[in-house]
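Asks: Need coordinates for the below:
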Amino acid sequence: MKTRREQAEWRREQLLDAALRVFAGKGVDGASVKDIAQAAGVTPGLLYRYFDSKEALVETLLAERGFLPRLRELLTADNRARPAVEVLTELLGAFDGLLADNADLMAVFFSATQARAALADLVSEGQRLIGDFLAARVAAGELRPHDTATAAKTLFATVAVGRRTGSAVDVAHLVELLFPCER
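Replies: Down below sits the predicted model:
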C-alpha cells in the first residue's frame, strides 16, 4: 500500500503526463485546465491542488522533464576533467536524443508562449552552464579563446532546429566543426 506521499507523487506525475499529452495535441495556448483534468480523469479542482495554473504545469514539465537536469548531471566535476570535444559530443547527443524520444515535450517547448519567461530562464541557464564549461576549457588551454556564450547558443540551437525541421544534426561533426582538434 502506498503512503500518502507516494500517492501524491504518483498523482502529480499522472497530471504531468496528462498535461504533456494535451499540450502536445492542442498546443499550450489551445489547451485548458479542464482538458488536462479530463485527460487525467480528475476534477480541475484537484489539478489546482497540485499546480497553481496551466502556466505552472508548463513550467514544471519543461524544468523537470526537459534537458536541464541531464545537463547538470553531464557537467559534473568528473566530466569537466574530460576532453571538451568528448563531453560536448556526449552532451549534444543526449540533448538530441531527448528531443528525438520526446516529441510531445518538444512540441510543448516550441509552443510554450504562455510560459515564455520561464522557458527563457531555462534556456538561459542551459546556455550559461555550457558557456561556463567552454570558458573553463579555454582557461585550461584546451580550447582556443572564443565567445563562449555564442558558442553555447549555437550548439543548442543547431541541434534543436535540426530536430524540429527533421534534419537531425550529426553532433560529433558539429562539435568538430566548431572546436577543431589539433591533429
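Asks: contacts, neighbours, all on C-alpha from now
Replies: Fine.
Asks: helix/strand/coil for His146?
Replies: Three-state call for His146 (DSSP: H, G, I helix; E, B strand; the rest coil): coil.
Asks: any idea how far it lies from Asn79?
Replies: 21 Å (Cα to Cα, to the nearest Å).
Asks: The structure of the following sequence is requested for comparison with the preceding one:
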Amino acid sequence: MTPRTGPTPTRTRLSAEERREQIVDAARRVFIAHGLGGSRTRDIAAEAGINEALLYRHFDSKEALFETAIVDPLRAAVAHLAEAAGDPPADAESSLEEMHERTRMFIGDLVTVMSDIAPLLGVMIFSGEAPGAQSFQSTVAPVLDQVADVIRKNLGWWDHRAFDPDNVVRLLFGAVWFEVTANRLGERSLDTVTFVDELTDTLIFGLAARP
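Replies: Below is the predicted model:
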C-alpha cells in the first residue's frame, strides 16, 4: 500500500451567494468575449468550473444571467451618472466659468464610470438580440434623457448658441465610450486629464454664444 504523503485536500464549499457571484463573474467574461448571441449556458458553466445543472439552480435562463451580469452593473453606473449631473445652480450669479467647471467634473465622472462599463455596454449595444435592445432602452436611454433634462434646466444660466441637448448628450457619451474603448484595445493611451479638459472646452466654448 502506498503510504499517504500528506493530508487529503479539502474542497472549499461555497455559500449560495458566493456560488452565484462565481457564476456571474464567469458569465460576464463569456458575454464580453462572445456577445449575448454567441454565449451558451454550458460555456458559462464551464468558465465557472461547474456543471450546467448547478448553474440552473441559481439562474433559470441565459437572459436572467445577462440581466444580472451586464444590465445590473450598467444600471448602477448610469444611476451614479444621473446623480452626478446635478441640479441647476442655486442663484443667478452662475457664469460660463461655473458651467465649464460643472461640465468638467461630470465628464471626469463619466470617464471613470465608462472605464468600468465600456465592455458591458458594448455587449448590450452589439448583441443584436431583443434582450440587449430592451436593456439599453430601460437602463441607458433614461439616463441620457435625464442628463439632457439637466442641461435644459441650466440653459438660462449662461449665454449659448441654440443647440439640441439630446444631441449633445449622445455626442458626449459616444465620444467618451469610443475613447475608453480605444484605450482598452491598445489603439491609443488615454491621458484622462487632457481628454476631459479638451472635451469640456469643445462642448462649452463651442456652444457658447459668439461675441
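Asks: re earlier: between His146 and Asn79 of the first structure, tell me which one has more neighbours.
Replies: Asn79 (14 against 11; other Cα atoms under 10 Å).
Asks: For Glu86 of the first structure, see how far away the more buried one is.
Replies: 9 Å.
Asks: corresponding residue for Gln127 of the first structure in the second structure?
Replies: Per TM-score structural alignment, the equivalent position to Gln127 of the first structure in the second structure is Leu144.
Asks: for the second structure, what spans make up the helices?
Replies: 16-34, 41-48, 52-58, 62-66, 72-85, 96-125, 130-139, 141-154, 165-184, 192-207 (DSSP state H).
Asks: wait, what's in contact with the equivalent of Leu172 of the second structure over in the first structure?
Replies: Here Leu172 of the second structure is matched to Leu155 in the first structure, going by TM-score structural alignment. Taking Cα atoms under 8 Å, 6 or more residues apart in numbering, we find Leu155 of the first structure in contact with Leu92, Leu174.
Asks: Now do Leu155 of the first structure against Ala118 of the first structure, distance only.
Replies: In terms of Cα to Cα, Leu155 of the first structure sits 21 Å off from Ala118 of the first structure.
Asks: Spit out the contact partners of Leu134 of the first structure.
Replies: Ala84, Leu143, Thr148.
Asks: and which of these is nearest to Ala63 of the first structure?
Replies: Of all those, Thr148 has the smallest distance to Ala63 of the first structure: 23.5 Å, by Cα to Cα.
Asks: Show me what Gly37 of the second structure lines up with in the first structure.
Replies: Per TM-score structural alignment, Gly37 of the second structure is aligned with Asp29.
Asks: Tell me who's in contact with its match.
Replies: Applying Cα under 8 Å, 6+ apart, the residues near Asp29 of the first structure are Ser111, Ala112, Thr113, Gln114.
Asks: Could you tell me which of those remain contacts in the second structure?
Replies: Contacts conserved in the second structure for these, using both residues aligned by TM-score structural alignment, their matches' Cα atoms under 8 Å: Ala112, Thr113, Gln114.
Asks: Restricted to strands, list the residues you listed.
Replies: In strands, defined here by DSSP state E, there are no members of those.
Asks: May I ask which of those has the most neighbours?
Replies: Of these, with other Cα under 10 Å as the count, Ala112 tops at 21 neighbours.
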